[in-house]
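>>> task: produce atomic coordinates for the following.
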Amino acid sequence: MNIADIDTHRLLELKPEVQQQYEEFKSRGLKLDLTRGKPSAEQLDLATELLSLPGEDYTDSAGTDTRNYGGLKGIVDIRSLWAELLGLPVDNVLAGDASSLNIVFDLISWSYTFGNNDSPRPWSQEDKLKWICPVPGYDRHHSITELFGFEMVTVPMTSTGPDMDAVRQLVADPSVKGMWNVPVFSNPTGITYSPETVQALASMETAAPDFRIVWDNAYAVHTLTEDFPVVHNVLDLAEQAGHSNRFWFMSSTSKITLAGAGVAFFASSAENLSWYEKIANVRGIGPNKVNQLAHARYFGSAEGVRAVMRKHAGSLAPKFAAVIRILDQRLGGLGVAQWTRPTGGYFISVDVVEGTASRVVELAKQAGVALTGAGATFPLKRDPKDQNIRLAPSMPTIDQLELAMEGFATCVLLAAIEAAEAQ
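Okay, here's the model as predicted:
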């Protein structure tokens, strides 16, 4: 949205009312936080049973004493359960420790240091390194490729996934080594890639033989409704297209059970897993198998995971509905903002008047509402239009959330009025 396209006369008429609302809100001395997508205490309480598991029997279904060393791929009890949930062959699924981000970091770090199994040389020896980043996107993804010095090239996120015309053009460059993707309930827009986009990513030709797609299915089962999204078997799609090693498929229980003590999953081709295990076997002697067994017994089955996620939806859905309702009531029809209406995931993406996102965040901070920084959803935290803001509704109570959103809407209006006056 550009201020030139807004009915500025109508907007400026609202100035006295909006200024008064802001000053009243600011005077309340609030301390509210919408910065990160953390599970609430109510959600974490759903997994309290885990703290008493696996019980006195530490032996998995294969007869392994999970208290001891070994088992680099993780125990089959949790791997088979998660493979069924995601529609993948169990032999292609590896179970690790709490964070899939740790595994992603290893994959990129080891490709940089040693080269991956399709690399002619280590990535560190390439003249130039580029990485495709659909935007708005996930800040922690961007931080990894930033650390390793990649030039991060952005492509727009559409309602069906990344702009594939832009992606195809970029992968014709051999210095483009990979691409970030959150294909289901994407962070922060909440969109889910269409089957056509998924197929296009699996089948497109790339100039780099060691090109990799990080397929971060962090929200694969995080529905806000009774319906669970389709999780595409991209390993099969890529193999059928002749690109069997293309996908590094990630998942985890981090926002399903205990955020700091879950199980991470890495699924990929047999060749990719062999390369990964060869290095991982030097780094360590195996994951926390006791925790994996506890999770397997807690869930019981793939349907058990879905049952837990319906409970999460019971906590999250009213919060998302409150955010959308207040945005509709306060900002609808004014042309000063547009927002996504996700049916799953952890975030709502808001685009405000171009050039005002930083001002909205500043005004909110002064009024006691902490927002994710403007630009956080873009590489290097630089949104060229200074327009996108990510909202995270999960952590506050409903009352706190409604209060914060009233303040947020007021800040959006005030920043738009200031921009109109400057125009």
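
>>> going forward, measure contacts and count neighbours with C-alpha atoms only.
Noted.

>>> so what's residue 359 up against?
With Cα atoms under 8 Å, 6 or more residues apart in numbering as the criterion, the residues that contact residue 359 are residue 415.

>>> roughly how far does it sit from residue 351?
The gap separating residue 359 from residue 351 is 13 Å, by Cα to Cα, to the nearest Å.

>>> cool, and residue 250?
Relative to residue 351, residue 250 is positioned 28 Å away (Cα to Cα).

>>> cool, residue 307 as well?
When residue 307 is compared with residue 351 (using Cα to Cα), they lie 34 Å apart.

>>> which of those two has more neighbours?
Of the pair residue 307 and residue 351, residue 351 is the one with more neighbours under other Cα atoms under 10 Å, namely 20 against 14.

>>> right, and the more buried one touches residue 338 too?
Yes. Under the criterion of Cα atoms under 8 Å, residue 351 is in contact with residue 338, at a separation of 5.3 Å.

>>> could you pull out the helices in the protein for me?
In the chain, helices defined by DSSP state H lie at 8-13, 15-26, 41-44, 76-86, 100-114, 139-147, 164-170, 195-203, 234-240, 270-283, 289-299, 302-331, 357-366, 398-422, listed in chain order.

>>> structure for this one too, so we can compare:
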Amino acid sequence: MYREVSAKEKGRGVPVYVMMPLDSVTMGNTVNRRKAMNASLQALKSAGVEGIMVDVWGLVERDAPGVYNWGGYTELLEMAKRHELKVQAVMSFHRCGGNVGDSCTVVVMDVEYTRQCLFNVVMEIQVGMGPAGELRYPSYPEQNGTWKFPGIGAFQCYDKYMLSSLKAAAEAAGKPEWGSTGPTDAGHYNNWPEDTQFFRKENGGWTSPYGEFFLNWYSQMLLDHGERILSSAKAIFENTSVKISVKVAGIHWHYGTRSHAPELTAGYYNTRFRDGYLPIAQMLGRHGAIFNFTCIEMRDHEQPQDALCAPEKLVRQVALATQGAKVPLAGENALPRYDEYAHEQILQAASLNIDGNSGDGEMCAFTYLRMSPHLFQEDNWRRFVAFVKKMKEGKNAERCREQVEREAEHFVHMTQPLVQQVQWL
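Next up, the predicted model:
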């Protein structure tokens, strides 16, 4: 289990990590743009960044199954170590390409390669659980235009293994007629809830005895998958100091409806009348894992209002669920943002100020998406440096924001020669 945080440690601030480019290691297993990468890590460290997040792809097992080449990753981690940066390693079992922000294409790998990780630098392993590394079904695939925001997505329960499990569950419930297939009236990837009989507000199938049975089974299958993966990860890393984290998707569109259709198709049995995130948090808690959540930077009014998006309300619900389960919460921004408005939203969310009650807790960490040439542009870099300082000082900081921003301005001026080297990226 995760250790209790002492009263002395509470309110101490939130460490900031920065995601590396997806192609930080080349297909030839070398560090990409080595000179610029080294300058970038030096700049991040000097700005007060705690560490970096690195996606570890299947190219380490490219030559043959069970044959590993860690060359590029070893070099990158050693580079981070020289700059005294901690590393969050993402065990990326999913395919790179087809998700939001994917800048390269890499195939998946064998799960067993995690046994060969480098523990002297890596302090956290984020275990890949599904598409985009997230614990969810591939219910809204963007590749080839299958799904487009803000479609409700589609249930993923039609292969022979899922149908066999559904059949067994229906028979155990005394309703064998429910076990032949998933909902037939749940629409398609790009429908909206009211386009379908299953998700509609009035008398939707999701509220029927069959709907409740199906959604319980479907979401439990995802939880069972998480249990299995975490059990394996825990067995592998239990004799190390490495923390384990799991990423959960921030599915905020149609959150304002009763059914929360996009969350249901993804495997989160979360509706207006049922909390689907507490069971996930409790499952992670049983394995001592960190709950990592996205869309921390988003505000409700910035999203399409007709799709009833509510990222702020969703983040609040997740924060309450993790507090209830006594599980540490970490955050990420879902889309690249360099403006102070987004930074302020992250600061607010990271402080876990819920309903005006700030309490003593804060997020255990925040990972910033992502290192790129845009981050090191002068205005963006100045705002980022100030943001990191504010995050580290925490919500109980006594210094005024203006003082922090003046320090950031001075820092940017002093580090200008270093940052200029980064423009190779």
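
>>> now the TM-score, please.
The TM-score (TM-score structural alignment, normalised by the length of the first structure) is 0.27; 179 aligned residues with a Cα RMSD of 6.7 Å.

>>> now for residue 209 of the second structure, how many residues are close by?
Here the count is done by other Cα under 10 Å, and residue 209 of the second structure has 9 residues near it.

>>> that one and residue 325 of the second structure, how far apart?
Spatial separation of residue 209 of the second structure from residue 325 of the second structure under the definition Cα to Cα is 28 Å.

>>> can you pull the contacts of residue 232 of the second structure?
So residue 232 of the second structure contacts nothing (Cα under 8 Å, 6+ apart).

>>> how far away is it from residue 382 of the second structure?
Residue 232 of the second structure is 42 Å from residue 382 of the second structure, where distance means Cα to Cα.

>>> tell me how many other residues surround residue 381 of the second structure.
Other residues lying near residue 381 of the second structure total 19 when counted by other Cα under 10 Å.

>>> check the one 5 residues further on too.
Other residues within reach of residue 386 of the second structure by the criterion other Cα under 10 Å amount to 25.

>>> report the contact partners of it.
Neighbour list for residue 386 of the second structure: 404, 405, 407, 408 [criterion: Cα under 8 Å, 6+ apart].

>>> check which helix or strand covers it.
When elements are defined using DSSP states H and E, residue 386 of the second structure is found to belong to helix 378-393.

>>> same check, this time on residue 264 of the second structure
Short version: residue 264 of the second structure belongs to helix 261-266, going by DSSP H and E.

>>> just the buried positions in that helix, please.
Of the residues in helix 261-266 of the second structure, 261, 262, 263, 264, 265, 266 count as buried by neighbour count, 16 or more other Cα atoms under 10 Å.

>>> that helix: what's the following helix or strand?
Next element after helix 261-266 of the second structure (DSSP H and E): helix 277-286.

>>> what comes up buried for that following helix?
Buried positions in helix 277-286 of the second structure, judged by neighbour count with 16+ other Cα under 10 Å: 277, 278, 279, 280, 281, 282, 283, 284, 285.

>>> quick one: list the elements packing against it.
Helices and strands touching helix 277-286 of the second structure, as assessed by 3 or more Cα pairs under 8 Å, 6 or more residues apart in numbering; DSSP states H and E, comprise helix 209-237, strand 290-293, helix 311-325.

>>> want to try CSV for the ones you listed, with distance to residue 78 of the second structure as columns?
Rendered in CSV, the data for these read as follows (distance: least, Cα to Cα, whole Å):
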stretch, distance to residue 78 of the second structure
helix 209-237, 20
strand 290-293, 25
helix 311-325, 34
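
>>> let me know which of the ones you listed is tucked in deepest.
Counting by mean count of other Cα atoms under 10 Å, strand 290-293 has the highest mean neighbour count of those, with a mean of 24.

>>> hmm, back to that, list the buried residues for the helix holding residue 386 of the second structure?
Going through helix 378-393 of the second structure with 16+ other Cα under 10 Å, the ones that come out buried are 378, 380-393.
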